[in-house]
Structure formats: C-alpha cells, structure tokens
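Chemist: Below is the structure, and that's it, no one-letter string:
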C-alpha cells in the first residue's frame, strides 16, 4: 500500500528523525549540535535539522546540511554573522556535505499567526529537533489541502524575478550549480504541492514528488523528473537554469494560481 506521509487522523507526519541520520552524517550532525550550542549560548531557544540528512536519504559528498535556528529574540546582524561562520566552518570541515543552509529566526516569528502556514508549517512538519525545546508543540497540525498548498508555494510568480536576477548576475560554474539546485528543488516541491490535495498525502522526497506530479500532468512529467535529477546533481550549464526560468517556472506559476490562488502577503 502506498504510504502517504499522514497519521491515522489525516494530518501530515513529521518527515525526519535523528534515528534516520545515516552513519556517514552522524559526525557532522554531532559537530553542528556542539558548535551551535557553543556559538549562541543563552541566545538559542532551539535548533533543528531539515532536508535529506534527517530523512535518511542524503548522499555523502553530494547532499547539503539544512539547519534552522530559533533564537529567544529577533535576529541581529551579529547573529547572522555567527550563522555564516558556523555554516562555512561545517562545510569546510566535513567532506560528507556539499554546503550548509542555515535559517535563523526569532521564536516569536516562528510561532506567529502570519507564519502559521509558512515557517510554522516548515518547523512543525519538515524539521527534526536537534537542540532545545521543540516549538512544534505550540503549533497546529496540518492537512494536505488547498490552503496548505496556497500558503506554502503559492508565491512562485513573485520568486521568479529574483531567480532571473540571480541568473543574470551569476558567472561561475559554482554559482550556476548553486542556483540550479535551489531553483530545481523549489520547482519540484511546488509541482508536488500543486497536486498534493488531489493525491491526498505528503512526501518530502524529490524523486517521488516529481513522479506524483507526473501522474496529473503527464505532458510535463519528463521536465519535472529532470528537475528532480538536477536538484540532486546540480548543473553548471546556465541553459538548464534558463529552461526553468523561461518555461517550466512560468507555466507552473500560472497553473498554481489558477488552482490554489496566491499566497497571503507576508
């Protein structure tokens, strides 16, 4: 029977756990825990993992490490500087990961009504507790409905111009790799949440997301499968990036708006 990422009551289950972290990534997770606690001290409320590492699907040397830090107060420049140093240090010290994505927010923002279906959803369902008390205990449960679809990825049309500006400013293979990974991930996840209410479940796996999307949009299935592959193995060729920005991205933004509406401005 196909597993759809929901509990017995139809709510989205948290997708990762520390128990799923593969042995190759255990040292970097332990280092992240120690370094975060040391760097932020009493400023830190809690820290979380997200992405393929806590899902147990990460690939040594290819996957990045996703971290979310919740501070007791709203973030200052010094907090962001500390995060940048931490991310760079972990990336340099551990060949098992290819980059570190560090998100940093005050706990009041994460628990705010405005972020209930944004950062709140992200923390409650897509993040695995690493340090401190779990803020998810103060957040609601979520169903895979059109409201969740709209409020998670219903802003693609506003994101596309930023991606185009980034692509125009890029000039090195490393920059194109980073952009292609970020853009393709976002498009695959948006493609999945477009069809999520019809499918009636949740998955964070990009390959599965593309496959599920293709059942409802077979004419775009090959494009989405290719995007999922690039998300796992980023491309240095700018032509790949512009395919997303000029074709798949605009089509997906229009289709998303037509079916679910646009995300509430934040």
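Modeler: That came in fine, so what should we check first? Here the structure is a predicted model, which is why all the values come from computation and not from measurement. Numbering: from 1, shown residues only.
Chemist: going forward, measure contacts and count neighbours with C-alpha atoms only.
Modeler: Will do.
Chemist: now what about the helix or strand harbouring residue 130, what contacts it?
Modeler: With secondary structure defined by DSSP states H and E, residue 130 is part of strand 127-132. Residues outside strand 127-132 that contact it (Cα atoms under 8 Å, 6 or more residues apart in numbering): 14-18, 33, 37, 45-51, 54, 68.
Chemist: Ok, stretch 202-209 next?
Modeler: Contacts of stretch 202-209 (Cα under 8 Å, 6+ apart): 4-6, 12, 15, 126, 144, 185, 188-189, 191-192, 196, 225, 228-229, 231.
Chemist: who are the neighbours in contact with the spatially most central residue of the chain?
Modeler: Taking Cα atoms, centre = their mean, the centroid of the chain lies closest to residue 51, which sits 6.3 Å from it. Applying Cα under 8 Å, 6+ apart to residue 51 gives the contacts 65, 66, 126, 127.
Chemist: quick one: the last one from residue 105, how far?
Modeler: Spelled out, it's residue 127. 14 Å (Cα to Cα, to the nearest Å).
Chemist: Those two: who's more crowded?
Modeler: Comparing residue 127 with residue 105 by other Cα atoms under 10 Å, the one with more neighbours is residue 127, at 25 against 19.
Chemist: Assumed residue 66 was part of a strand.
Modeler: Yes. Residue 66 sits within a strand when classified using DSSP: H, G, I helix; E, B strand; the rest coil.
Chemist: Tally up the residues packed near it, please.
Modeler: 19.
Chemist: Just confirm it contacts residue 102, I think it does.
Modeler: Yes. With contacts counted by Cα atoms under 8 Å, residue 66 reaches residue 102, the gap being 6.2 Å.
Chemist: Check it against this one:
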C-alpha cells in the first residue's frame, strides 16, 4: 500500500494575487548538487554554443525534494529553435543520467527556444513555470523578463484543454504494452496530469494553485468529495506507478472519462471557443 506523505503547499501570493517564486539555490539539499552539475554539463555538451540558459524547477529548488523520491525537472533555453537531432540526443541521455544518480527518482530534460519563452502575449505554461517555480543555474536569467502570473482562467485552461488528448495518448501507449518501465513511466506521467487537472477545476473558485500533488488532491477532494477515493488512487499511482495495464486502462476509462467530462463543462463555461492559450 502506498504511503502518502502530507507534504507540499499552495503558492504564496503578493497583495495583488501574483504568485511568488520561493525557489532558491540555498534551499537545495547538497545531495542534489552533483546531479544538477551533471545535467548542466550534459546540456553544455549537447547544445554547445546554442545554449542560452539552464533552469531547475519543482520540489528540489523549493527545498522539499526527498532523496530517492524527487524528480529533477530541468529546462534548457536555446538561442534558436532546437533541431530534431538535438532533441533526440537530449531524450536519449535521460535514462543514463538517472541510472548514474540514485538520489533522484527520475530526470527530465527539456529544451525550449528563447523566442518562444519571451512570447507571452498569450499564456505559456513554460514561461509560467520559469517565473513561478524555477531558478536559473547557468547563463542569462530570463525570469526577470517574464510577466507576473496569477491563479486564474488562463492557468486552469492550460491544464484542462489538453486533458482529453493526454489521456488518449496514455491509453494508446498502455494498450498491448509489455515494457514494464515504459508502463510505469506512462502511469506516473498521466496520473500527475490528472491530479493537477483536478486542481485546475477548482482554480476559478478558489483562486489558488500548486504544483505539489498532495495539496492538489486535498483541495479537489474538498470540492468533489464524491470523487475523493478516485483522486486518491490517481495520487497513489503517481507516487508509486503500477505495471498492471488492465487496471490502469480501467481507471482511465472510468475516472479519466469523468475528468474529461468535467473539463469539458469547465471549458464550455470559460473557454467555449476552445482556444489553446488564453490571454493572461
């Protein structure tokens, strides 16, 4: 049985409702320094002169990353759009990096172009994550150039408008899949999405946000008590992914379908034109 640790918190905001970024290099447990340095070196090697800056986000720069449990989520910003070969090589080294560093459960490498990061006329989840949950560990810091963000419709929309497609991707990936590690990776990925989408259903009412899974589950359960047990199961699957594809497919068919239906109701009210990115 999965042990759920009651950790995490909601984003703190200023007097105007803007989310305050509490990530700080000084909060990072020194156990994670070698893996961060290795990731930075990897980006430098693979992207070379095209690399603009590197960021880490998530629980580790907030100082709440648990050794052996936390993922190291990273973002590299390039001076121009990355090519397919660069992206392919980046993805190929993720597993090797993770195997070399047991202090983290997984490592995520991602690459975005500087031009796209700074194009903030409409809501951008990557710009949002940089501004509210990240720190720069190499290069010129773009965070001061980004807008301030609130927990509002534009943020909720980004979580909900993609949900149906994301669940379909997971469903298709799980069907007839016998690769245990791939199944677990897919399980962890889609369940995090579902938990955060559950929180997104509450944003316009509660005006609060978190990337942390436990408080997201708790707030959703307060607003939808009849679905608490289902969301708790999604949380458990996100923390301890399983390899039983039949169980996962059944869960996606049932609770996943309910979530898609609720997301559709939200979109019908707040984004009837189904715009992928709302004005922030």
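Modeler: Happy to help now that I have it. In this text the structure is predicted, and so the values were computed from the model without any measurement.
Chemist: care to give me the TM-score?
Modeler: The TM-score (TM-score structural alignment, normalised by the length of the first structure) is 0.89; 265 aligned residues with a Cα RMSD of 2.2 Å.
Chemist: hang on, the earlier thing: quick one: common contacting residues for residue 127 and residue 105 of the first structure?
Modeler: With Cα under 8 Å, 6+ apart as the test, residue 127 of the first structure and residue 105 both reach residue 68.
Chemist: Relative to residue 151 of the first structure, how far out is residue 120 of the first structure?
Modeler: Counting by Cα to Cα - residue 120 of the first structure and residue 151 of the first structure are separated by 11 Å.
Chemist: of these two, who's got more company?
Modeler: Per other Cα under 10 Å, whichever of residue 120 of the first structure and residue 151 has more neighbours is residue 120, with 23 against 20.
Chemist: The more buried one is in contact with residue 111, isn't it?
Modeler: Yes. Residue 120 of the first structure is within contact range of residue 111, at 6.1 Å (criterion: Cα under 8 Å).
Chemist: Overlap in contacts, these two.
Modeler: Common neighbours of residue 120 of the first structure and residue 111 (Cα under 8 Å, 6+ apart) are residue 139.
Chemist: What's the local residue count around the aligned partner of residue 264 of the second structure in the first structure?
Modeler: For residue 264 of the second structure, the aligned residue in the first structure is residue 257 (criterion: TM-score structural alignment). Around residue 257 of the first structure there are 18 other residues, counting by other Cα under 10 Å.
Chemist: Might you report the residue contacts of residue 257 of the first structure?
Modeler: residue 154.
Chemist: what about it, is that helix, strand or coil?
Modeler: Relying on three-state DSSP, one would call residue 257 of the first structure helix.
Chemist: same deal with residue 102 of the first structure?
Modeler: strand.
Chemist: Next up, the contacts around the closest residue to it other than its chain neighbours.
Modeler: Using Cα to Cα, 6 or more residues apart in numbering and skipping residues adjacent in sequence, the residue nearest residue 102 of the first structure is residue 67, 4.9 Å away. Applying Cα under 8 Å, 6+ apart, we find residue 67 of the first structure in contact with 47, 48, 49, 50, 100, 101, 102, 103.
Chemist: If you map the residues you listed onto the second structure, which are still there?
Modeler: With both residues aligned by TM-score structural alignment, their matches' Cα atoms under 8 Å, the contacts of the contacts of residue 67 of the first structure that the second structure also has are 47, 48, 49, 50, 100, 101, 102, 103.
Chemist: quick check, nearest of those residues to residue 173 of the first structure?
Modeler: residue 100 (18.2 Å; Cα to Cα).
Chemist: dump the residue contacts of the residue mapped onto the closest one from the second structure.
Modeler: Correspondence of residue 100 of the first structure to the second structure, assessed by TM-score structural alignment: residue 107. Residue 107 of the second structure sits next to 71, 72, 73, 74, 94, 95, 97, 98 when contact means Cα under 8 Å, 6+ apart.
Chemist: which of these has the most neighbours?
Modeler: residue 72 (24 neighbours).
Chemist: Tell me how far that residue lies from residue 229 of the second structure.
Modeler: Taken as Cα to Cα, the span from residue 72 of the second structure to residue 229 of the second structure is 29 Å.
Chemist: how close does the spatially closest residue to the match of residue 100 of the first structure that is not a sequence neighbour get to residue 252 of the second structure?
Modeler: Closest residue to residue 107 of the second structure apart from its sequence neighbours, by Cα to Cα, 6+ apart: residue 72 at 4.8 Å. Residue 72 of the second structure sits 27 Å away from residue 252 of the second structure, going by Cα to Cα.
Chemist: Residue 129 of the second structure now?
Modeler: Distance from residue 129 of the second structure to residue 252 of the second structure, by Cα to Cα: 27 Å.
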